[in-house]
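K.L.:
Following is a predicted model, sequence given first.
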Amino acid sequence: MDQIGELKQELFNLRFQFATGQLENSARMSQVKRDIARINTILREREIAAAEAATAENNS
């Protein structure tokens, strides 16, 4: 969870730099957004797997 917080902070800083015209590498914004999405996907997959395991355990 700490990593996603760091990425969100970096994205905020990149957006601020973009708004003030100081952003040198605009592709980094897209890269950070993709990294956040990847982490959220992994967290959701784990959540679904845990729910399925709990359901399977209750049905046994």
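P.N.:
That came through, no problem.
K.L.:
can we go C-alpha only for contacts and neighbour counts from here?
P.N.:
Will do.
K.L.:
Counting neighbours, what do you get for residue 13?
P.N.:
Here the count is done by other C-alpha atoms under 10 Å, and residue 13 has 14 residues near it.
K.L.:
second one coming, line it up with the first:
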Amino acid sequence: MSKAKELREMSDEQLASELTQTQQELFRLRIQASTEKLDAPSNLRKLRRNIARMKTVLHQRTPAVEK
């Protein structure tokens, strides 16, 4: 799930649950990286970017506070 278009089609609840799952997976990969048992270090970068995409879509959905 890396395309922003796919993320925008998801509901808020689905996107929030996907975000928490991805953050948990990133945590597990960071632990593996610290113990030097990580198979593909490029997955860390991919997960960080996916998390950023999800947070961006969630932020875009929240209405802007008018001053």
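P.N.:
On my side now, so go ahead. None of the values given here were measured: they were computed from a predicted structure.
K.L.:
which helices and strands sit right next to the biggest helix by length in the second structure?
P.N.:
Identified as the longest helix of the second structure according to DSSP state H is helix 12-34. Where contact means 3 or more C-alpha pairs under 8 Å, 6 or more residues apart in numbering; DSSP states H and E, helix 12-34 of the second structure is packed against helix 42-61.
K.L.:
so how far is the helix it packs on off the chain centroid?
P.N.:
Remark: helix 42-61 of the second structure is offset 4 Å from the chain centroid, using C-alpha atoms, centre = their mean, to the nearest Å.
K.L.:
next one: stretch 27-45 of the second structure
P.N.:
16 Å.
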